[in-house]
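> give me coordinates for this.
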Amino acid sequence: MNGASRRDTFRLLGMLHAGQYLPINFVYMALVVILRDRGASLSQIALVSSVGLLFAAKFLWAPLLDRFGGRRGHFRSWLLVLQPLMAAVLIALLPLDPVGDYGLLMVVVLVVVQAAAVQDVAADALAVRALEPHDRGVGSGVRFAGGYVGNMLGGGAVLFVYSQWGWHAAVLSLAVLTAVPLWPLVRYREPEYADMGERPGFRAVVTVFKVPGVVRWTLFLLPLSWIGVAGAYAMVPPMLVDAGWSADRVGLVVGIAVSSVGGVAALGAGLLVERLGRRRVLALSCGAQGLALLGFSPMALGHAPFLMTTVALCSFGAVYAAGSVVINAITMDFTRPATAASDFTVLASVGTFVSLLGGAVAVALAGQVGYLTVLVGATASVLAAAVVNARLKDPPVVVPQVVQDNVSVVSA
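Below you'll find the model as predicted:
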C-alpha cells in the first residue's frame, strides 16, 4: 500500500463503512420498527424499503467521482464533504412525526440514501486502490465488521434510545455518530494513483462488462446469491413486531446481538477467504445461509420465543456476514483500478438492487401469501446459489498493465 500504513487504511475503511451503515440501517431496520410500532401498514414499510432501490442507481454518480478528483487519489476529498452532509440531513428528521409526516419523512429518507450512496462510491473506490489483491479478503472483512458496527448502532442502539427517550434523542444520537469518521478521515493520507491522461467518462460504466467473467457474475451468480437471503432478512423486523416483540427488544437482538456476531464473523471470513479461496467460501456460506433460514420458520408462523429466536438470528447473521465479505472481495477482483469508482459501483449496484428489490417484494408478498410461503422460496434460492458456486473456480484478479483509450488492459 502507498501513502498511509496498512493499519491506518484498514482502520479508516472500517470506520467509513460504519459511518455509511449508521443511516442506512436506521432507515431499513430502526425506522421500519418505529413505523410498525406506531401503526404504519406493511405497504408503507414496503415503500421505505423500495426507496432504497435508488441506492442501486449510484453507478450514475461513479463516473463523476472518477473524472473529478479520483484519478490522482482524492476520493478522500469527496468523503470529507459527504460524511458531514449525511449527518446534517439526518438533523432534518428532528421536527417530523414518523407517521403523521410520512411524506416529508420519505423526502428526507431519499436524500439520506442518495448521500450514503455517493459516500459508498468514494469509499469503495478508495478501498480498491488502497488494498493490494492479497489484502482484499482481510480488508473486506474489516470493512464489513465496520458495517456491522454501523448496523449495531444505527439499528440497535438508536432503537434503544428511541424506546427510552423518544424520537428526538434517537435522531440526534444518529446524526452525531454518523459524523464520527470525520476525525480519522482528516488525518488519512490517501494513496496517489498515477494520472494516465484524459479522464474517464460514462462509458466506463459499460466497458467493465468486457472484463472476462463479469457478465456471468453480475447478471446471474450475484443475483442468485443475494435475492433469497435479502428477501428473508427483510421480513425479520415485521415478523418480530407481529409476534409481539417490543422495539427495544428488536433493537437489542437484531441491531446489537446479530450485528456483533456478524462483525466477528466478517473478520474471520476475511482470513478464511485467503486460505480457502473466494468461490469455496461463497458456496459454503450460501449453503449455511439456507440451513440457517430454517430457523426463521417459527417467526414466520407468529412464534418468536426469545432464546430460540436469538440463536436463529445470530446463526444466520454469522453466515450472512461471511457471504458478504467474499462477494465484496470478488467484486474488487473484477474492478479496474483506473476506473475504480465506476467499475466497483456498477458491479455492486446490481447486488444492491437485487437485495433491495428482493426485500421490498418479499415484504409485499408476505402481506398477500404469508411469511412462511415467502420464506420457503427464499431458502430454495439460497441453496441453489450454493450448488452453482460450488461448481465454479475463483474469478481472475484484474490488474492494470497498459492504458488504451482510457481503459486499462487487464490480465488474470
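> please count neighbours and contacts with C-alpha atoms only from this point.
OK.
> and the residue nearest to His17 when sequence neighbours are not counted, what element?
Leaving aside its sequence neighbours, His17 sits nearest to Gly147 (CA to CA, 6 or more residues apart in numbering; 4.9 Å). Using DSSP states H and E, Gly147 sits within helix 136-151.
> so which elements touch that helix?
helix 6-25, helix 258-276, helix 306-333 (3 or more CA pairs under 8 Å, 6 or more residues apart in numbering; DSSP states H and E).
> another one to check against the first:
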Amino acid sequence: MTTESPRGKIFADRTLPLMLALGFSSGLPFLLVFSTQSTWLREVGVSKEAIGMISWVALAYSLKFLWAPLLDRFDAPIFGKALGRRRGWMALIQIGVALCLAGLSFGHPGEGLLWTICFSFLLGFCGSTQDITIDGWRIAVAPPERQGALSAASQVGYKIALLCAGAGALYIAQYQSWRAAYLAMACLMVVGFIANLFAPEPNAHIETAPGARKSLIETYAEPLKEFFARNGRSTLLFLLLLALYRLPDFVSGVMANPLYIDLGFSKTDIANITKIFGFGVGLAGIFVGGWSASRFGLMPTLLVGGIAASASHLSLALLAHIGQNLHMLTVAICVENFAGGFAGTALVAFMSSLVSPLHAAAQYALLSSLYALPGKILGGFSGFAAAKFGYSAFFVGTSCIGVPVVALCVAVWRAHAAQGAGAEENSLA
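Next comes the predicted model:
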C-alpha cells in the first residue's frame, strides 16, 4: 500500500483552488456572447433573424482546434518570457476577454449592430482561445491521477461563471443597465488573471516537446491518422453521431431567451427561474447522467440522453402555446436543464471513450470543437424559422431532430459493441 507524499498533497491543495478560479474564467465569456446577449438584443428590438445570425460569432468555440497547436509551439508576445508559454498565453487572452466585454458594454445594438457584432466576434475568439490555454495548462500541470480532481474543480468553476454571466448579468441589467452588466463581467475576469499569476508553469509541454523537430503539418496530422486508423470503418458513424447529438439544443438555444422576452417575462423572472433555479436542476442532471453511465453503461445512457434532450424541447413549444405563465416556465426549464445536463454528461463520456491516451489533448480538442459546429451553423438560421413558423412549431421541429439522433445511437451502440468484441478477441489471440 502506497501513501501520498506531503509534496503531492501540497501540489494538489495548490492547484485545485487555482483550477476552480481558472474554470470560472473559462466559463464567464460564453453566455455573454450567446444567450445573455440574445436577451439584450431582443429587448432593444433586434429581429429574431438578426439574433440568429449574430449567434455565428460563437463559431470560434467550434473552430478553436484550428489554432490550438500554434499555442503549444510558440511563446506569447509580451507575457511569454515572464510567465512561460502556457501562462503567458493565458494572461494575454484573459486581458483580451476583459477588453472585449468592456467594448461590448459601450455598444448600442438598438441603434446599430456593427459595433456589437465586431466586439462579439472578438469575444468569441478570445473566449475560445482562453479555453485552449486553460485546458492545456490543466493537462500539463498534473499527472493523470490528478486529472479527475482538476477536471471536477474546473467544471464547478465553469458552472459558477455561467450563473454569474446568466442570472448575475440579468439582475444588473434589470436594476442598472446592460452597460453596467457587461462592465461588471469584465471586472470579474480579474479572478482568473490573479489565479494565473499564482499558478505554476508546467515543466513540460504535453505532446509538443517530444516532437519539437516535427513539421507543423505532422503536428496536425498524426492525431488524426491515429484516430481514423484505430476506429476504422466506424469512424464516420461515430463522428456523425457526435455532430448531431446536441444539434437540437444548439438550434433551439438561440431562440429560448427571445421567446421569454416576447412572452412578456421580465429579466428578473428569467434570471430567477432559468438561471438560478435551472442551475441546480442542471447540476442534478449532470450527477444523474454520471450515475447512469456507471450503473447501466455508456451506450444506454447515451441513448436515453439523446431521447430526453430532444423531447425536452416540446416543453418550450407548450410554453409558447400557453403564453406568459411562470409555472409553465418553471416546468419547461426543469425539463430542459435536467435533460441537457444528463445528455451533456453522456456526450463527454462518449467523446472520452473515442480518445487515445497517446494523443489525448489533440484529439479531445478536435472532438470538443467539432461536436457543436453543425448546431451553431444551423442556429444562425433559427431566427428565420421561428419568425416564419412561430415559436411553437419551431420548437416542435427542433425536437423532431431527435429521431435520426436516436437511430444513430442504436447504430453506434452496435458498432461500439462489435469494436469491443474485436479488441477482446485480439487480446486473447
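> any idea what the TM-score is?
Taking TM-score structural alignment, normalised by the length of the first structure as the basis, the two superposed chains have a TM-score of 0.83; 395 aligned residues with a CA RMSD of 3.3 Å.
> thinking again about what came up before, most tightly surrounded among the helices and strands packed on helix 136-151 of the first structure?
For these, the largest average neighbour count (mean count of other CA atoms under 10 Å) is found in helix 6-25, namely a mean of 24.
> which residues does that one contact?
With contact meaning CA atoms under 8 Å, 6 or more residues apart in numbering, helix 6-25 of the first structure is reached by 83, 86, 90, 112-113, 116, 119-120, 123, 127, 130, 139, 142-151, 153-155, 174, 177-181, 184-185, 188.
> specify the angle between that helix and helix 136-151 in degrees.
Inter-element angle recorded for helix 6-25 of the first structure and helix 136-151: 40 degrees (by axes from the mean of the first three to the mean of the last three CA atoms, to 10 degrees).
> helix 6-25 of the first structure vs the second structure, average distance?
For helix 6-25 of the first structure, the mean deviation from the second structure after alignment is 3.4 Å (mean CA distance after the TM-score superposition for the first structure).
> how far off centre is the helix or strand just after that helix?
Scanning forward in sequence from helix 6-25 of the first structure by DSSP H and E, the next helix or strand is helix 31-37. Centre-to-centre, helix 31-37 of the first structure and its host chain are 20 Å apart (CA atoms, centre = their mean, to the nearest Å).
> just stretch 243-251 of the second structure next, same as before
Centre-to-centre, stretch 243-251 of the second structure and its host chain are 12 Å apart (CA atoms, centre = their mean).
> also stretch 356-367 of the first structure?
For stretch 356-367 of the first structure - counting by CA atoms, centre = their mean - the centre lies 18 Å from the chain centre.
> now for the nearest residue to Thr345 of the first structure once chain neighbours are set aside, how many residues are close by?
Excluding the flanking residues, the one nearest Thr345 of the first structure by CA to CA, 6+ apart is Phe59, at 5.3 Å. If you count neighbours by other CA atoms under 10 Å, Phe59 of the first structure ends up with 24.
> which outside residues touch stretch 190-204 of the first structure?
For stretch 190-204 of the first structure, the surrounding residues in contact (CA under 8 Å, 6+ apart) are 1-4, 63-64, 66-67, 71-76, 126, 129-130, 339, 342-343, 403, 406-407.
> from those residues, which land in helices?
Pro63, Leu64, Asp66, Arg67, Phe75, Arg76, Leu126, Arg129, Ala130, Ser342, Asp343 (DSSP state H).
> now for the residues you listed: which two are most distant?
Leu64 and Ala130 (19.6 Å; CA to CA).
> give me the more crowded residue out of those two.
Of the pair Leu64 of the first structure and Ala130, Ala130 is the one with more neighbours under other CA under 10 Å, namely 27 against 17.
> who are the contact partners of the closest residue to that one other than its chain neighbours?
Take Ala130 of the first structure and drop its neighbours on the chain: the residue closest to it by CA to CA, 6+ apart is Met1, 5.8 Å away. Counting by CA under 8 Å, 6+ apart, Met1 of the first structure touches Ala130, Leu131, Glu132, Pro191.
> number of residues surrounding His416 of the second structure?
Around His416 of the second structure there are 17 residues (other CA under 10 Å).
> what of the one 4 residues further on?
Gly420 of the second structure has 12 neighbouring residues, counting by other CA under 10 Å.
> measure it to Leu354 of the second structure for me?
12 Å (CA to CA, to the nearest Å).
> swap in Asn426 of the second structure?
19 Å.
> please apply the same query to Gly103 of the second structure.
40 Å.
> among the contacts of Met1 of the first structure, who's most crowded?
The residue in these with the most neighbours, by other CA under 10 Å, is Ala130 (27 neighbours).
> contacting residues around it?
Met1, Asn2, Thr9, Glu190, Pro191.
> can you list those in a markdown table and add distance to Leu267 of the first structure?
A markdown table is the format used below for the contacts of Ala130 of the first structure (distance: CA to CA, whole Å):
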| residue | distance to Leu267 of the first structure |
| --- | --- |
| Met1 | 20 |
| Asn2 | 23 |
| Thr9 | 15 |
| Glu190 | 23 |
| Pro191 | 24 |
